[in-house]
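> just need the structure, nothing else, for what follows:
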Amino acid sequence: MSKSFIDKKSKLPLYKQLKILLMRYIEENLSEGDSLPIESEIEKLYGVSRATVRKTIDELVSEGVVKRIQGKGTFIQSKKIVQTAGAITSWTEEMRLRGKEIHTDNTLLLELEPSQKIREELKLSPNEKVICLKRTRYSDGEPIAIMINYMRGKFIPGFLEKGLQRESLYETLEEEYNIRLEKAYERIQARVATDLEAVELQIPPESALLHLTRVSYLKDGTPFELVEMSNRGDRYHYHIELNGRNKIKHIN
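This next block holds a predicted model:
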């Protein structure tokens, strides 16, 4: 197994970080029927406890990714990729967990009058403005996504003057403004790239994109941020974990 790193300062639980790294290793190196490295090897490589390793593997078993065979080991059952729902992670954090080299280009930061869509999504007051942060995000030297964050300026005084202090916006919000996002809703749609997006992402015109819209909320339920992210369809995969089915009540 290649060396990857667990970020012990991250808000994401260790077992969830380990799950992301193991899924990446499975996707890139193993086939169905291959054996997963033994628990002691995973524990040593990633610097986590045996309990963390077992909790992670338990989740992979429950999701049908691997199966345990008594006396033989743990084997790959399916190469599906699962991103666990329920945790808000930044793009920077996700890429770091996957061992990617990241950087940002074409950064634009300004205050603007919100469109009607932004005003409705963030439930803004009539005269309230937003701070817009637009970036092109690179992974291993390749442009992957165009990200635009619209944030309510009244919650982040001085942000426009100081700018982004770290690679991760969410780290800046947490460290500089004590803003922690507690809930978010996302919508995803497939579309083709505009001419400008094609230039920024270095792809042919009208290439496939996955467009994500996210509204993030503070602890008290106040909408704080609207994110519009256009991801290259040939480089970005979005995976969602679904649990069970809602029962429909029939009224006779």
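
> hey, let's count contacts and neighbours off CA atoms from now on
Will do.

> what packs against the helix or strand hosting Ser40?
For Ser40, the host element (DSSP states H and E) is helix 39-46. Packed against helix 39-46 by the contact rule (3 or more Cα pairs under 8 Å, 6 or more residues apart in numbering; DSSP states H and E) you find helix 50-62.

> which helices and strands does whichever helix or strand comes after the helix it packs on pack with?
Once helix 50-62 ends, the next helix or strand along the chain (criterion: DSSP H and E) is strand 66-69. Using 3+ Cα pairs under 8 Å, 6+ apart as the contact definition, the elements that strand 66-69 packs against are helix 50-62, strand 73-76.

> Leu160: neighbour count?
Other residues within reach of Leu160, judged by other Cα atoms under 10 Å, total 15.

> check the gap between it and Leu173 for me.
Relative to Leu173, Leu160 is positioned 13 Å away (criterion: Cα to Cα, to the nearest Å).

> take the helices and strands packed on strand 66-69 and write them to CSV, including mean neighbour count and distance to Val227.
Compiled in CSV, the helices and strands packed on strand 66-69 are given as follows (neighbours: other Cα atoms under 10 Å; distance: least, Cα to Cα, whole Å):
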stretch, mean neighbour count, distance to Val227
helix 50-62, 17, 30
strand 73-76, 18, 36
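
> now the other sequence, so there's something to compare against:
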Amino acid sequence: MITEAAKPSELKRANSTPLYVQLKNIIREKISTGEWEPNDVIPSENELSQIYGISRMTARSVITQLVTEGLLYRVPGKGTFVSEPKIEMSSLSYSGIRNQLENKGYKVETKLLDVTKVKCDDFLAKKLGITPGAEVFKINRVRSANGTPISYHKSFVPAELCRDLDQYDLANEQLCKILSDQCSLTPGKVTETLESYLADGPKAEILGVKPKFPLILLQDLISTSSGVIFEYTRVYFRGDKITLKIELNTQ
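Below is the predicted model of the structure:
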């Protein structure tokens, strides 16, 4: 809880570091040390400008940047609050999203939006190494942690490799486990690409954010040890909820 008695850190005006950067660092430190806890309301723009002797425009700019980064969030009519810590996750090639979240103690829910059999276009055909027009299963799911949507998954699997895929429990069972146990499709190689993405209308609605909200797009292309590509998945993570950690062993 933020108290009025807490003595603010001072901005060093003789320092070459810009004042707005100093203020950002002060706020970051208050959050990281626990002085400002998740869901605490922080001082308003007017209060910050008075406390630190800066313009309201500078205070607003700093808050806006930290909101964009996910450290703070705004509630219209109520103020600006400290966000819950981001969930740190590793590459999906090492452990699935559900396993990682459950191992961290989160209550995980997967909602199956739909599973349909469609004819693939040229883009999907090239990704999956199959003929354009061949049938693929399209699986759309949204995953939540402690009741908050954090990721939207679009997966494509060639129908000829797992003909009864739509008959399995895709909401409560991990797709990778179903493909392995029921269709003998075990990953031998995983190719991942990572990029930033601004949410369009449908994805924003699914994830409970505004259009153009910053997302992290992770694309997985998975094949067997013999080179048969059996899954292409696009995962859209909320940028304010997830941090992806990638470790490389150089030994």
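
> so what number do they get for TM-score?
For this chain pair, the superposition-based TM-score is 0.60 by TM-score structural alignment, normalised by the length of structure 2; 166 aligned residues with a Cα RMSD of 2.4 Å.

> out of the helices and strands packed on strand 66-69 of structure 1, nearest to Leu112 of structure 1?
With Cα to Cα as the measure, helix 50-62 is the member of those nearest Leu112 of structure 1 (44.1 Å).

> where does that closest one end up in structure 2?
Alignment of helix 50-62 of structure 1 against structure 2: no match, by TM-score structural alignment.

> rewinding a little: for the helix holding Ser40 of structure 1, buried residues please.
Going by neighbour count (16 or more other Cα atoms under 10 Å), the buried part of helix 39-46 of structure 1 is Glu39, Ile42, Glu43.

> quick one: which of the helices and strands packed on strand 66-69 of structure 1 is nearest Glu113 of structure 1?
Proximity of these to Glu113 of structure 1 was assessed by Cα to Cα; the nearest stretch is helix 50-62, lying at 45.2 Å.

> so what corresponds to Thr110 of structure 2 in structure 1?
In structure 1, the residue paired with Thr110 of structure 2 according to TM-score structural alignment is Thr104.

> Ile131 of structure 1 contacts Ile148, correct?
No: with contact defined as Cα atoms under 8 Å, Ile131 of structure 1 does not reach Ile148; the gap is 10.2 Å.

> rewinding a little: how near is the match of Thr110 of structure 2 to Leu22 of structure 1?
Remark: distance between Thr104 of structure 1 and Leu22 of structure 1 (Cα to Cα) = 26 Å.

> who's more crowded, those two?
Counted by other Cα under 10 Å, Thr104 of structure 1 and Leu22 do not tie: Leu22 has more neighbours, with 20 against 17.

> that one - that's part of a strand, no?
No: with DSSP: H, G, I helix; E, B strand; the rest coil as the criterion, Leu22 of structure 1 is located in helix rather than a strand.

> pull the contacting residues for it.
For Leu22 of structure 1, no residue meets the contact criterion (Cα atoms under 8 Å, 6 or more residues apart in numbering).

> ok, now how distant is it from His239 of structure 1?
With distances defined as Cα to Cα, the gap from Leu22 of structure 1 to His239 of structure 1 amounts to 15 Å.

> again with Leu18 of structure 1
Here the criterion is Cα to Cα. By it, Leu18 of structure 1 lies 16 Å from His239 of structure 1.

> same question, Glu171 of structure 1
The spacing between Glu171 of structure 1 and His239 of structure 1, counted by Cα to Cα, is 23 Å.

> tell me which element the corresponding residue of structure 1 for Arg143 of structure 2 falls in.
Using TM-score structural alignment, the equivalent of Arg143 of structure 2 in structure 1 is Arg137. Arg137 of structure 1 is part of strand 130-139 when elements are defined by DSSP H and E.

> next SSE downstream of that strand?
Per DSSP H and E, strand 130-139 of structure 1 leads on to strand 142-152 as the next helix or strand towards the C-terminus.

> now the match of Arg143 of structure 2. Nearest residue, chain neighbours left out?
Nearest in space to Arg137 of structure 1, with sequence neighbours left out and distances taken as Cα to Cα, 6 or more residues apart in numbering, is Thr104 at 4.8 Å.

> helix/strand/coil for the one you found?
Going by three-state DSSP, the secondary structure assigned to Thr104 of structure 1 is strand.

> hmm, Ser139 and it touching each other?
No: distance between Thr104 of structure 1 and Ser139: 9.0 Å, which falls outside the contact criterion (Cα under 8 Å).

> am I right that Asp220 of structure 2 is in a strand?
Yes: secondary structure of Asp220 of structure 2, determined by three-state DSSP: located in a strand.
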